[in-house]
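Enquirer: sharing a sequence plus its predicted fold:
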Amino acid sequence: MASLAVRLTPGAAADRIDGWGTDADGRPVLKVRVRARPVGGEANDALVRLLAKTLGVGRSAVTIDRGGQSRTKMVRIDGLSNDEMRTRITGL
């Protein structure tokens, strides 16, 4: 199981992963943009779909553990190790 910190920006022109950044405490976060608006969980659903497709796992393997109402989220990816998840994202 991999854990991933994500900084989500809803309402973007396109769904995309912008790469790695750092949060206010200096921890690494993956910067992600989605077209969906943060209404009724649509942006979170778009994030789950994008990460599942990018990482090559099923949508049920991607779960938002913390930060459902926040821009910074902790996402769990079942079936991948942290190293494997980073390799797949870095290979984009």
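Expert: Nice, I can see it.

Enquirer: use CA for all of it now, contacts and neighbours both
Expert: Will do.

Enquirer: the longest helix seen in the chain - contacts with which helices or strands?
Expert: The longest helix of the chain (DSSP state H) is helix 42-55. Packing partners of helix 42-55 (3 or more C-alpha pairs under 8 Å, 6 or more residues apart in numbering; DSSP states H and E): strand 62-66, helix 82-90.

Enquirer: now the angle from it to helix 82-90?
Expert: Using axes from the mean of the first three to the mean of the last three C-alpha atoms, to 10 degrees, the inter-axis angle of helix 42-55 relative to helix 82-90 is 100 degrees.

Enquirer: what count of nearby residues applies to Asp15?
Expert: By other C-alpha atoms under 10 Å, 17 other residues sit near Asp15.

Enquirer: take this one as well and set it beside the first:
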Amino acid sequence: MDMTDLAVTGAEIAVRVTPRASRARILHDDDGTIRVYVTVPPEDGKANAAVAALLAKAMGIPKSQLQLIRGATARDKVFRLL
């Protein structure tokens, strides 16, 4: 799956986040789960911002177009494309 396929206005993107990873990356599991690994710790929203930036870059959109709608303090998050 190409991340640019998800760049549709109103789309909701569910991800599973792993903070403090050795490197930032996005992986797709066989079951369709999108796993996002970021190097920053989950403190003061830093990991959420890093996830949004990584997703936006992968989709080729500005990060201001992504809104976190669920999971601000959880590993499972849902972003909406504005």
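Expert: Perfect, I can see it now. Quick caveat: nothing in here was measured; it's all calculated off a predicted structure.

Enquirer: and the TM-score between these chains?
Expert: Aligned and superposed, the two chains score 0.82 in TM-score terms (TM-score structural alignment, normalised by the length of structure 2); 73 aligned residues with a C-alpha RMSD of 1.2 Å.

Enquirer: need the winner for burial among the helices and strands packed on helix 42-55 of structure 1.
Expert: When you average the neighbours per residue for each of the helices and strands packed on helix 42-55 of structure 1 (mean count of other C-alpha atoms under 10 Å), strand 62-66 leads with a mean of 17.

Enquirer: which part of structure 2 matches the helix or strand following that strand?
Expert: Proceeding N to C from strand 62-66 of structure 1, the next assigned helix or strand is strand 72-77, under DSSP states H and E. Mapped onto structure 2 using TM-score structural alignment, strand 72-77 of structure 1 spans residues 76-81.

Enquirer: identify all contacting residues around the matching stretch.
Expert: 7-17, 65-71 (C-alpha atoms under 8 Å, 6 or more residues apart in numbering).

Enquirer: any of those residues buried? List them.
Expert: 7, 12-17, 66, 68 (16 or more other C-alpha atoms under 10 Å).

Enquirer: in structure 1, what residue corresponds to Gln67 of structure 2?
Expert: By TM-score structural alignment, Gln67 of structure 2 lines up with Thr63 in structure 1.

Enquirer: er, Ala50 of structure 2 I mean
Expert: Per TM-score structural alignment, Ala50 of structure 2 is aligned with Ala46.

Enquirer: from memory its match sits against Val32, does it?
Expert: No: between Ala46 of structure 1 and Val32 there is no contact under C-alpha atoms under 8 Å: 10.4 Å.

Enquirer: what about Asp30 of structure 2, how many residues nearby?
Expert: When counting by other C-alpha under 10 Å, one arrives at 7 neighbours for Asp30 of structure 2.

Enquirer: tell me how far it lies from Ala52 of structure 2.
Expert: Counting by C-alpha to C-alpha, to the nearest Å, the gap from Asp30 of structure 2 to Ala52 of structure 2 is 23 Å.
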